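Chemist: Got a predicted structure plus its sequence, pasted below:
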Amino acid sequence: MISKKFNLLIISDRYPHEKDTISSSFVKSQVDCLKNYFAHVDVIALTPFVPRLLSRSSFMNPRWRRDAFAQDYEYDNVSVFFARYFTLPFEFSRRRRGDEAFKVVEKIIRRRKMHFDLIHAHFTYPSGYVGAKLKEDHKKPVILTVHEDRDGFLKEIFSNNRKIIYTWNFVDKIIRVNKKDLMEFKRLQIDESKLMFLPNGYSQDLFLPMDSNNARIKLKLPLDRMILVNIASLE
């Protein structure tokens, strides 16, 4: 019997919604598993503010355009909130995203009177940074999963960005989906005891047990050709 005594707060750079069911769907998949172990789960997705009047602009990031229509929603014991913070698509503005996002998140927490026992942040900046700042204010433990691809991760390692270094030093646990990258944290003298390797998972229910020939027949693919498979989200 699982004792559901605790509440979980998820901070993520993105979360699926009606107009965008793909972005960070892996975060939702994890939430859908974790919700069975908590009394309640609050998800706060950090969403750049885009006026709907500008959502059709070709100069706007496609994801930002879709996020202009994101609406808070609930399902099961999960409540999802979109924290809209102001930012510009420039590097100097990116450095400020963490503080701007944190202010909006704090307002949502106070307005909704959220009570949480554990924080799980996805991606280092700005979500992990927001999680670390919340730990300062609310004295709750923070787990950070560093999802960044290797190029993005190494860019963070060598950036000397004080907010990123502060985040990695201040959170309680760091999960990296690539085991080899754990040693990169040593460059910054991050406490090794907080580092964990946990690869991305998948649901076996999504896959049918069959041999390769049966799969080719079902998908109407040639039996005598080499086939390359690419799994991605195309923009």
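Modeler: Arrived safely.

Chemist: Every contact and neighbour count from this point should use C-alpha atoms.
Modeler: Noted.

Chemist: where along this protein do the strands fall?
Modeler: Under the criterion DSSP state E, the chain contains strands at 7-12, 40-48, 73-75, 78-85, 118-122, 142-146, 173-176, 195-197.

Chemist: which residues are contacting the longest one?
Modeler: If I follow you right, that is strand 40-48. With Cα atoms under 8 Å, 6 or more residues apart in numbering as the test, strand 40-48 has contacts from 6-15, 35, 64, 67, 77-87, 101, 105, 127.

Chemist: and the angle from that strand to strand 118-122?
Modeler: Between strand 40-48 and strand 118-122, the angle comes out at 40 degrees (axes from the mean of the first three to the mean of the last three Cα atoms, to 10 degrees).

Chemist: Over to the first one?
Modeler: Orientation note: strand 7-12 sits at an angle of 20 degrees relative to strand 118-122 (the same axes, to 10 degrees).

Chemist: hmm, back to that, can you tell me which of the contacts of strand 40-48 are classed as buried?
Modeler: The neighbour count (16 or more other Cα atoms under 10 Å) marks 7-15, 35, 64, 67, 78, 80-85, 87, 101, 105, 127 as buried among these.

Chemist: picking up where we left off before, now for the strands of the chain, which one comes closest to residue 91?
Modeler: Smallest distance to residue 91 across those (Cα to Cα): 14.3 Å, for strand 40-48.

Chemist: adding another structure so you can compare the two:
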Amino acid sequence: MPIDTKNLLVVSHRYRSFQKDPIDLVSPYFDNVYVLVRFNKFANISDYIHIPALQPFVSSFKIDCANKPSNLEVYKTSFFNLPFDSQYKALGDKHLKVVEELIRKKNIKFDLIHSHFTWSSGYVGAKLKAKYRVPFVVTAHGYDIYRLPFKDDEWKSKIEYVLNSADAIITVSRSNLECIRKLDVKTPVVVLPNGYREDVFHPLNPYECKRSLGLSSDKKIVLTVGNLEEVKGHKYLIEAMGRVVKTRKDVICYIVGEGKLENKLKKQIKSSGLLDYIKLIGGRPHNEIPLWMNACDIFVMPSLKESFGVVQIEAMACGKPVVATYNGGSEEIILFDNYGYLVQPGNSDLLAEKIIIAIDHKWNSEEILKFANKFNLKNQKKQILDLYNLVGDGDESCITGSISN
């Protein structure tokens, strides 16, 4: 039966950015798409008191219904959970309970399940597959596969259960694939990197973008986008900028993102005397990010670890070079110096050196754009739909050979 006569159920931690875009892209091929977004009621506190650590968990950050397809419905599956490891291990059954209640209440019918992240959405998908006897695909994005199953034996068992319950596994990088290979998992795996939407991320006039954002036209702009967490390495970017501005004063760095390190990073910037050169501008609407990408001169990803890092592809889709780290994902993107530079993570001296070189270098934007097009979501749509058809037909043995890795 062709998938355009079926309903798709998506269990996810978010409906925005790299999770929203591929869902929207395949939605025309289904009768109905139901997206169930996990939401922790504890984050409601941040609606009344500004708590940086909770910002990535509030509903306005997790759900973006702009240009939502007409046949797609988004539901919040809400419950209370404290941010402790013991609580996180118990999250699976809590999440499952509210999802099952919503399915009954809304009388949701579905023929295929796709869970984004192995825990806890993947656990929910595995249990729903067993109950409703429908195919189940899980995407292992990042921390949920490169860190979580290796924390202890209990976590390993939980994640292996999810992955072995699936009819197919998608993961976003070859470094993630290597993590899966370390587990006792028999399910076929497809490497399908996160992609970008060409209707959103494409070259625009940089001077018009700067004017629209109220930025100075005579400054060289360094940009990074990411949650304010330790793993994103903002500390080292700030240290690097301290070295950069000793060489040239016409550079300003904008950090887009929210998170628990907001106050700590503000103090670091102030104590380093960099208030004129580094600006923390908080989270920005997704449709504003292309303006920042086009306004910048270089994009920097100082992460200590990344599963892939789609924001660097989005910057390249705007013709911008990237200075990144050997973080597990970026080295699968910055293959040559034609696209940018790589440095060891946590090395602010080398990061500063490459930022200075990148600012002065004459980059070939057309070459960067041509490479970025490999990650265009339209080019990946067929692969996702082929995978859905294969698991729907019960022919998982053909998956590895039929889907391009």
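Modeler: Thanks, I have it. This one's a predicted model, so the numbers in the text were calculated from it and none came from an experiment.

Chemist: which strands and helices sit next to the helix or strand containing residue 383 of structure 2?
Modeler: For residue 383 of structure 2, the host element (DSSP states H and E) is helix 377-392. Packing partners of helix 377-392 of structure 2 (3 or more Cα pairs under 8 Å, 6 or more residues apart in numbering; DSSP states H and E): helix 17-26, helix 399-402.

Chemist: With distance to residue 173 of structure 2 and mean neighbour count as extra columns, can I get these in JSON lines?
Modeler: Shown next, in JSON lines, are those (distance: least, Cα to Cα, whole Å; neighbours: other Cα atoms under 10 Å):
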{"stretch": "helix 17-26", "distance to residue 173 of structure 2": "14", "mean neighbour count": "18"}
{"stretch": "helix 399-402", "distance to residue 173 of structure 2": "15", "mean neighbour count": "15"}
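
Chemist: Reformat those helices as JSON lines; add distance to residue 203 of structure 2.
Modeler: Converted to JSON lines, these look like this (distance: least, Cα to Cα, whole Å):
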{"stretch": "helix 17-26", "distance to residue 203 of structure 2": "19"}
{"stretch": "helix 399-402", "distance to residue 203 of structure 2": "33"}
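
Chemist: looking at these, which is closest to residue 310 of structure 2?
Modeler: Closest approach to residue 310 of structure 2 among these is made by helix 17-26 (7.3 Å; Cα to Cα).

Chemist: equivalent range in structure 1 for the closest one?
Modeler: Using TM-score structural alignment, helix 17-26 of structure 2 lines up with residues 25-34 of structure 1.

Chemist: Check how far the matching stretch sits from its aligned residues in structure 2, on average.
Modeler: By mean Cα distance after the TM-score superposition for structure 1, the fitted stretch 25-34 of structure 1 averages 1.6 Å away from its aligned residues in structure 2.

Chemist: And that stretch, how far out from the chain middle?
Modeler: Computed by Cα atoms, centre = their mean, to the nearest Å, the chain-centroid distance of stretch 25-34 of structure 1 equals 10 Å.

Chemist: Likewise for stretch 145-163 of structure 1?
Modeler: 15 Å.

Chemist: Figure out the length between the terminal residues of that stretch.
Modeler: 16 Å (Cα to Cα, to the nearest Å).

Chemist: report the longest helix in structure 1, please.
Modeler: In terms of residue count, the longest helix belonging to structure 1 (DSSP state H) is helix 91-112.

Chemist: ok, average deviation of that helix from structure 2?
Modeler: After superposition onto structure 2, helix 91-112 of structure 1 sits on average 0.7 Å from its aligned residues (mean Cα distance after the TM-score superposition for structure 1).

Chemist: Just tell me the aligned range of that helix in structure 2.
Modeler: Using TM-score structural alignment, helix 91-112 of structure 1 pairs with 85-106 in structure 2.

Chemist: who's in contact with the matching stretch?
Modeler: 36, 38, 77-79, 81-82, 109, 119-121, 123-124, 127, 155.

Chemist: could you redo the last one with a cut-off of 10 Å?
Modeler: Stretch 85-106 of structure 2 is contacted by residues 9, 11, 34, 36-40, 75-82, 107-110, 119-128, 154-155, 158 when judged by Cα atoms under 10 Å, 6 or more residues apart in numbering.
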